[in-house]
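Engineer: got a sequence here, can you model it:
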Amino acid sequence: MITLYGIKNCDTVKKARKWLENNGVEYRFHDFREDGMESVPLQKWLDQFGWESVLNRRSTSWRALTDDQKEQMDNALALALGKETPTLIKRPVTESAGETRFGFKEKEFLELLAKGKN
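Structural biologist: Coordinates of the predicted model:
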């Protein structure tokens, strides 16, 4: 089963959800805002990939950070800020078959689906 994390009004999340639905893929959607951050495995993502891969440094939320926050960014600060401001997290985050992916690329979704069927 695929779990898709994100925010429902995010354009990239909308594209990913539409792609999954158009391809008949069952998934569970976890909205960072509506469903909360308590059960989001943000620490695991940071440990596995590092803040540089988890945070969206092109987002409005990133640009709103202070220069000090950006310069001092590490996994611990990313955890605190990500829980407080989930729009900092790259979206969508997809978990399936023991793999985690950030963003939406059709090729990667096809790879995840293939692994999930094995």
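Engineer: going forward, measure contacts and count neighbours with C-alpha atoms only.
Structural biologist: Noted.
Engineer: grab the most central residue of this protein for me.
Structural biologist: V93 (2.7 Å; C-alpha atoms, centre = their mean).
Engineer: count the neighbours of D31 for me.
Structural biologist: For D31, the neighbour count with other C-alpha atoms under 10 Å is 19.
Engineer: ugh, typo on my part, it should be K117
Structural biologist: 8.
Engineer: looks to me like F29 is in a strand.
Structural biologist: Yes: secondary structure of F29 (DSSP: H, G, I helix; E, B strand; the rest coil): part of a strand.
Engineer: what sits against it?
Structural biologist: By C-alpha atoms under 8 Å, 6 or more residues apart in numbering, the residues touching F29 are 3-6.
Engineer: swap the cut-off to 7 Å and go again
Structural biologist: Contact partners of F29, counting by C-alpha atoms under 7 Å, 6 or more residues apart in numbering, are 3-5.
Engineer: now those as JSON lines including neighbour count?
Structural biologist: Formatted as JSON lines, these follow (neighbours: other C-alpha atoms under 10 Å):
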{"residue": "T3", "neighbour count": "16"}
{"residue": "L4", "neighbour count": "24"}
{"residue": "Y5", "neighbour count": "22"}
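Engineer: one more, so I can put them side by side:
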Amino acid sequence: MGIQIFGTKKCNDTKKAERFFKERGIKYQFVDMKEKGMSKGEFTSVAQVNGGIEKMINQDAKDKDTLALIKYIADDDKLEKLLENQHLIKTPVVRNGKQSTLGYQPDVWKNWDIPKK
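Structural biologist: Sure, this is the predicted structure:
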């Protein structure tokens, strides 16, 4: 499948992640979370690898009202609410098959077995 970077065009960490892979000649697919976002399956697999739904939430997001709501609703409802409000997910989300990271994590990516272009 290769590398997938989920993020937004305005996110500096997403831009840095793209630069990381470009500089190493590693092909990747960029998914703009404002336009397309993550599917439920993608989200749950990333959440599983990264320690659960709570770890996926960007506590510094500007939408404080929705952040507060998510904090107090049931886990099943959190998943649906986050899928509706993907601007609350930490970015970039970088996937390499079953491996994934949240945020800018070049030290982790360096250790991934990734085929070059």
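Engineer: drop the TM-score for these two in here.
Structural biologist: Overlay of the two chains. TM-score (TM-score structural alignment, normalised by the length of structure 2): 0.79; 113 aligned residues with a C-alpha RMSD of 2.2 Å.
Engineer: contacts only, for the residue nearest to the centre of structure 1.
Structural biologist: 4-6, 100-103.
Engineer: quick one: the lengthiest helix in structure 2 to strand 28-32, angle?
Structural biologist: When structure 2 is parsed with DSSP state H, its longest helix is helix 12-23. Here the directions of helix 12-23 of structure 2 and strand 28-32 differ by 160 degrees (axes from the mean of the first three to the mean of the last three C-alpha atoms, to 10 degrees).
Engineer: now K14 of structure 1. Nearest residue, chain neighbours left out?
Structural biologist: K8 (6.7 Å; C-alpha to C-alpha, 6 or more residues apart in numbering).
Engineer: all helices of structure 1, in order?
Structural biologist: Under DSSP H, structure 1 gives helices at 11-22, 42-49, 51-54, 60-64, 67-71, 75-84, 106-117.
Engineer: those: which one's closest to R33 of structure 1?
Structural biologist: For R33 of structure 1, the closest of those is helix 75-84, at 10.1 Å, according to C-alpha to C-alpha.
Engineer: what lies in contact with the closest one?
Structural biologist: 37, 42-43, 46, 50-51, 88-89.
Engineer: how about those, which pair is most distant?
Structural biologist: Farthest pair in the contacts of helix 75-84 of structure 1, by C-alpha to C-alpha: M37 and G50, 18.2 Å.
Engineer: on that earlier part again, just the ones of the contacts of V93 of structure 1 in strands?
Structural biologist: Counting by DSSP state E, these place 4-6, 100-102 in strands.
Engineer: nearest residue to Y104 of structure 2 other than its sequence neighbours?
Structural biologist: In space, Y104 of structure 2 is closest to D13, 5.6 Å off (C-alpha to C-alpha, 6+ apart).
Engineer: what residues are up against G50 of structure 1?
Structural biologist: For G50 of structure 1, counting by C-alpha under 7 Å, 6+ apart, the contacting residues are N75.
Engineer: map it onto structure 2.
Structural biologist: For G50 of structure 1, the aligned position in structure 2 is G52, judged by TM-score structural alignment.
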